[in-house]
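Chemist: Next comes the sequence, and after it the predicted model I'd like to discuss.
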Amino acid sequence: MRFKKLAPVVLSLCCATASAQEAREKEVYISVGSETLDALRTSFRASGTSAPTLVREANGVSVLKLNESQLGNVSQLMHDKYHRCAGFLTHDTQEAALAVLQPVQPAINPSLVSYTLDNAAVVSSLFSGLQESSLRSTITQLSSYTNRYYKGSASSVQASNWLRDTWLSYAAGRSDVSVQLYTHSTWDQPSVIATITGTLLPSEVVVIGGHLDSINLNVASSSRPTATAPGADDDASGVATLSEVFRVAMAKGYKPARTVKFMAYAAEEVGLLGSQAIAQAHKAAATNVVGVLQLDMTNYRGSTVEVTLVTDNTNAAQNTFLGNLIDTYTGYSRSNITCGYGCSDHASWTSAGYPASIPFEATMSQDNPYIHTANDTLANSTDGQSGNNANNALKFARIAAAYLAELGKGTIPGLPTDTQAPTVTLTTPTNGGTVTGTVNLAATASDNVGVNKVEFFVDGAIRGTSFTSPYTFAWDSRTVANGSHTFAAKASDSAGNATTTSTTTATVSNVSTSGTYDATYKTLRCSAVAATCDSGTAFKGRGAMSPAETSAPNTLKGTCIDGSSGTFHSDESNDALKVSTVDGSNFAPGKQVKVEATVWAYASPSSDRLDLYYTANAAATTPVWTLITTITPTAAGATTLSATYTLPSGTNQAVRAQFRYGSGSPASACVSNEYNDRDDLVFTVGQ
């Protein structure tokens, strides 16, 4: 068995000693993933504070007893070490805490839920009403309060009241809609719930939720009720996202077949308290909740992929349904992640036996670095291009609107009956043309009612989707081999009518070179100026680990030696490295290039990190390495991870892939560990 040692995490905890005053504090119980137990004990003891008492452990979950004032410190550990929010469940009684150790029993019969995509007209109508400016306004309002801390904060109550009043204004004149504050007996901030009663299946309930509270973990627990915690992304963005869907549903006169509840939960940051109370109340009332969508942090694009779907502590069947919604109605790129025990309010519903899912804004290691601080502002939220907008949250509003229409079903009065298919013409590439680098696939389309989307196909497989005119999609032609390829476009309207163009044939012709071993550099080098430099399979392996890597270690001057422990393609290795210009032209200073590393991740991929570096002078005696980024793989086994950077001046440049075991930022471009692998690729840049 292989063991990897974790470095201890030491927090600056606010409670100095286990004093008599501490003993008089209210005791609570929390349930956490058992893998966090050692880190929790280490951090509390290192600060001189008594560690939580272990009550019981079963099925990978531990129940601990601690003082209520220590909850924020648990939140800080979960955030700093595990990127979880909150990462645990808080319980008032030992009985309630121990109940979560039992296997979860479904609260409903899953066979009664049918996941179908047949309400495109309603989806399209809801999409047409969603507005970035409205989303931005809600985020701005919620983040304008000093904080939304669940207890002892007057502004958190004001935020709840404002949201209730806003939702009431949206629902004015609708007798089938109610909006209420859901008060909690042991803290100040109420949750907010808006309910639209279903027309055909009122006893079946769909829940769309996010948490309303915020927290600043950089201050002592006693200061949190007054500390600045705007929480613009965490989670004003999620609440604004579901609020925008509710606003549009009301404006459009949407009548769901199932009852739909929009929920803004209190007290998520200290153990999912608000959502737990509400989920358990629904379970006690035997309410038939057929699906739950959680929106926690939606306005920061930290990863290349646009949406990540959490696969642990969620419902697999509903996750598949959600993925199909995203693919069908948005075309957003997506991947799967795990976020651990109790990482957001979906866990409360899962624990109660209800099917829940959560789409998230990034991988866990690339999420918003400003959350839980005074700097979680709209200005520090970014859609990957700039801040001070709600463009990324608008994507999640579309996902939530599609979920609402396809699980809530129902109708919007006055939607036209449409049987006429759109017209569509592929304009780029032209038949018989040649494409290189990244090319904008383009089409023109029109419809008697309105075009819903245009999809672009290469060799019969969908490669991208555009929802607004001009209909274009930036496609990297280097993802296919040089030669002849077919292209087509398909236009669809909101009624499901569709037209596909005939295929166009064009030639992909990209200049590419494969690196060859250079005895001077002691690694692969592409000596000709080109658009791509590729290692091929020459880097496959790690050091002397059988089978041995050819010409190991394949680092400049051979100065950074690979670890040699473990088993090939069970333990970590870097198998390939490629660098290419984004626009398909030759390497030159100022060009943006993409670095792609194909790695083999360990069975627990979250314990691995890929560090990508570049140097402008590979020939230097001691090259200066600049970190491009650090990426955490989301799946075990073979995976390709990438990042972009801008080429500096310098004729002989190089990139380095450092694939290592261990969390956090790299200590250097040559971190020593028996499982670590480094490879350098040298390429020539035109001047």
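Modeler: Ah, there it is. Numbers count the residues shown, from 1 in each chain.

Chemist: all contacts plus neighbour counts: C-alpha atoms, from now on.
Modeler: Noted.

Chemist: Tyr145 against Trp162, yeah?
Modeler: No: taking contacts as C-alpha atoms under 8 Å, Tyr145 lies outside contact range of Trp162: 10.8 Å.

Chemist: my read is Phe473 is in a strand, agree?
Modeler: Yes: assessed by DSSP: H, G, I helix; E, B strand; the rest coil, Phe473 belongs to a strand.

Chemist: Now do the helices in this protein.
Modeler: Applying DSSP state H to the chain gives helices spanning 20-24, 37-46, 71-82, 94-99, 120-129, 132-144, 154-170, 238-252, 273-284, 316-329, 346-351, 391-408.

Chemist: Kindly reformat those helices as CSV containing distance to Val655.
Modeler: CSV is the format used below for the helices of the chain (distance: least, C-alpha to C-alpha, whole Å):
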stretch, distance to Val655
helix 20-24, 53
helix 37-46, 35
helix 71-82, 29
helix 94-99, 50
helix 120-129, 43
helix 132-144, 39
helix 154-170, 49
helix 238-252, 38
helix 273-284, 47
helix 316-329, 34
helix 346-351, 41
helix 391-408, 31
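
Chemist: out of those helices, nearest to Leu295?
Modeler: helix 238-252 (4.7 Å; C-alpha to C-alpha).

Chemist: Figure out how far that closest one is from the centre of its chain.
Modeler: Centre-to-centre, helix 238-252 and its host chain are 21 Å apart (C-alpha atoms, centre = their mean, to the nearest Å).

Chemist: and if you look at stretch 252-260?
Modeler: Mean-position distance between stretch 252-260 and its chain equals 28 Å (C-alpha atoms, centre = their mean).

Chemist: which parts of it are buried?
Modeler: Residues of stretch 252-260 classed as buried by neighbour count (16 or more other C-alpha atoms under 10 Å): 252, 254-260.

Chemist: another structure for you, compare them:
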Amino acid sequence: MGLKKFAPAALLLWGVTPVMAHAQVVPGIEQPAVDRELWISIGAEALEPVQSEFRAAGFEPPVGVQVQNDLAMMKVHESQLHTISRVMHDKYNRCAGFLAHESEQEARAALTKAGSPTPPIHTQVTYSIDNAGTVNALMSEMAEPNIRATIGTLSSYTTRYYTSATGLESANWIKTTWQNLAAGRSDVSVTTFAHSGYNQPSVILTITGTSLPNEVVVLGGHLDSTNTSGGAAPGADDDASGIASLTEIIRSAMVKGYRPARTVKFMGYAAEEVGLRGSQAIAQWHKTNQVNVVGVLQLDMTNYRGSSVDIGLVTDNTNAAQNSFLTSVIDTYQIATWATTVCGYGCSDHASWHAQGFPASMPFEALMNQHNSAIHSTGDTLARSAGSATHAVKFSKLGAAFMAELAKGTVSDDTGDTTPPMAAITAPAPGATVSGTTTAMANAADNVGVSRVDFLVDGALKGTDNTSPYTFAWDTTSVGNGSHVLVVKAYDASGNVGTSAGVTVNVSNTSTTATYDPTLKAPKCATVNSVCDSGLSLLNGRANLGPEVNKPNTIGGTCADGTQGVYHSDESNDRIRVLTTDGTPFAAGKTVRIEATVWAYSTYTSDKLDLYYAANANAPSWVFLGTYTPTKAGSQVLSATYALPAGGLQAVRANFRYGGTAGTCAAGSYTDHDDLIFAVTP
């Protein structure tokens, strides 16, 4: 690009001399057809790094610089936005990290609003969580392959940069995809929002509300991508993942016949990477036209799990009341684990809505400094997330739950379905005697589809499973010895409920509970019995994560646990039971079952449990039994059987790990090792 002058009138306003600025040409970055002058607002801490980068690139110093309320403003050329974006990514790990403005007046307003945020233009809604049937129906439809396929298609474009031809093509692909999903729904429309100065449009799908159509809930993510070094910009995580998560919410809503009470708008924003330009224009339009937007959710990067928690909830430039509502939604529906994080000024499109006085929230794929480091490069591909969209599924579920609880409404499947599901208990058997933690199992079927299965003991809800096979690890020590009745209830998306016949079982917990042996440094049952149980507290957690006492609870204290992660988000072994299969006391030659209660990580297929036994707890020589894989996330019981060898004081070891290889004291940041010692009749 050639040299250009800044307008002398603007320069004189700031008391500086007119200067020349060079447009930087970066390979693979299509420069705007007309290199317009724009204003930006940016965090004051970034002012010096940006100015230094301008000097290094041969640019003249930016003009019109002013600092107020910890923000800075300056005039730049549109071709320089890419350089600013690179500085913000490389130094501050921010996606965009600044706001681009069409005029000096807009930039000044941004600085002023930082000190006095724009008040909401409408009264805030009253938050409530009371739409479980709709939420569960929508979440039950979510499927990882669909999200993965959308990420794959979007990241196959060489770039989705806002000035590129493929940036326009990819936006049109999103529009067509959303139109196809909504085919046949007269209450759904898909449009593009044209922007001044560049061809890439934003895409908006609207579901008109049934009873409160003038109140609007927005779910959005940006559709452009960038490579700050030039070249291909696949943008699989940033932000094909967010668009894919939104697309799966739309698909679920259409399949389930979702009709919201409030109007819902899904938005794919253009030109986010160069100053949130698309979302700013849209948020300003809604403000100017006095649209009653009651809530905004931003999904920018959803598929890279870089932290021990699933979701980093951004607290700056967001609405505290809505954030509290969002975390209640997460916890109520057990969608994921979360912790708060700080994003920085203008780091994504939620900031555009916040600046206009609308309540906005941004759940992020990780804590801010632990997110995908490959964004804005050729390495931002699906392979970075092991070729899977498992993490993004959580954000689709969260978005659907947020939508259904804020926009309310119902699902119908458009089938007029009135047939209740079939439900039956398959284990334990009627009349069975159970003790400790036993696995309850159920079959359920429906003419359309089962949404969830609830397990009840004596009429009280004890557990829920959303996927087949339907199981529940029932801790029988939570009820008294004697007869108890198990029932399961199966639900479908239309709210029909099927109830199983009751199964009566006999609870008999006569086992001794282990106590900590300070000499051997592990839990021990000193009296011969048919069961030895570490109990609910001795082994619960690992290292300093959770309530585990006397850690590490391995013989001699020689096998330390991994210290990384979060209690009952990451891996831990929480309990060990050993019991004879025939109910008679421990003796050499008896067959026993080891039951290890583990807490598996959300992507549980990489978790492994190694089980060992030793004939002599005082000098253990460990015998490997096998490696076992969890069947779902969260708490569950994994077991194995073996014949007791000769020996008066024996032991078992549970080694629960994330990845790695089997070993009696396997290393690993998330590994938990626990022993249980028990007396045996020789």
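Modeler: Received it, and whenever you're ready, just let me know what you need. Owing to the predicted nature of the structure, the values given are computational and were not obtained by experimental measurement.

Chemist: picking up where we left off before, so which of the helices of structure 1 comes closest to Thr500 of structure 1?
Modeler: Nearest of the helices of structure 1 (C-alpha to C-alpha): helix 316-329, 15.7 Å.

Chemist: In structure 2, which residues correspond to the closest one?
Modeler: With TM-score structural alignment applied, helix 316-329 of structure 1 matches the range 320-333 in structure 2.

Chemist: so what's His372 of structure 1 up against?
Modeler: 214-218, 229, 231, 234 (C-alpha atoms under 8 Å, 6 or more residues apart in numbering).

Chemist: All the strands of the stretch 351-500 of structure 1, in order from the start?
Modeler: 356-357, 359-360, 423-428, 434-435, 438-446, 451-458, 461-466, 471-476, 483-493, 498-500 (DSSP state E, counting those that start in this stretch).

Chemist: which one of those lies closest to Thr350 of structure 1?
Modeler: From the strands of the stretch 351-500 of structure 1, taking C-alpha to C-alpha, the stretch that ends up closest is strand 356-357, at 6.0 Å.

Chemist: what residue of structure 2 takes the place of Leu66 of structure 1?
Modeler: With TM-score structural alignment as the criterion, Leu66 of structure 1 pairs with Val76.

Chemist: That match - how many residues pack around it?
Modeler: 23 (other C-alpha atoms under 10 Å).

Chemist: again with Ile207 of structure 2
Modeler: Neighbour number of Ile207 of structure 2 under other C-alpha under 10 Å is 27.

Chemist: Am I right that Gln653 of structure 1 is in contact with Thr615?
Modeler: Yes: here Gln653 of structure 1 reaches Thr615: they are 5.8 Å apart, a contact under C-alpha under 8 Å.

Chemist: Report the contact partners of Trp39 of structure 2.
Modeler: Here Trp39 of structure 2 is in contact with 73-76, 100-104, 107 (C-alpha under 8 Å, 6+ apart).

Chemist: out of those residues, who's nearest Asp492 of structure 2?
Modeler: The closest of those, once distances to Asp492 of structure 2 are taken by C-alpha to C-alpha, is Ala100, at 47.7 Å.

Chemist: quick one, what contacts that closest one?
Modeler: 38-41, 107, 274-277.

Chemist: Surely Tyr517 of structure 1 and Ser535 touch.
Modeler: No: counting by C-alpha under 8 Å, Tyr517 of structure 1 stays clear of Ser535, with 9.6 Å between them.

Chemist: Tell me which residue is most central in structure 1.
Modeler: Ala362 (2.6 Å; C-alpha atoms, centre = their mean).

Chemist: Please report how far the aligned partner of that one in structure 2 lies from Val342 of structure 2.
Modeler: Using TM-score structural alignment, the partner of Ala362 of structure 1 in structure 2 is Ala366. Ala366 of structure 2 sits 11 Å away from Val342 of structure 2, taking C-alpha to C-alpha, to the nearest Å as the criterion.

Chemist: Mutual contacts of the two, please.
Modeler: With C-alpha under 8 Å, 6+ apart, Ala366 of structure 2 and Val342 have no common neighbours.

Chemist: sorry, back to before: these two touch, right, the match of Leu66 of structure 1 and Leu38?
Modeler: Yes: using C-alpha under 8 Å, Val76 of structure 2 is in contact with Leu38, at 5.5 Å.

Chemist: Once you drop chain neighbours, what's closest to the alignment partner in structure 1 of Trp353 of structure 2?
Modeler: With TM-score structural alignment as the criterion, the equivalent of Trp353 of structure 2 in structure 1 is Trp349. In space, and not counting its chain neighbours, Trp349 of structure 1 is closest to Ala279: 5.5 Å by C-alpha to C-alpha, 6 or more residues apart in numbering.

Chemist: Good, wrapping up.
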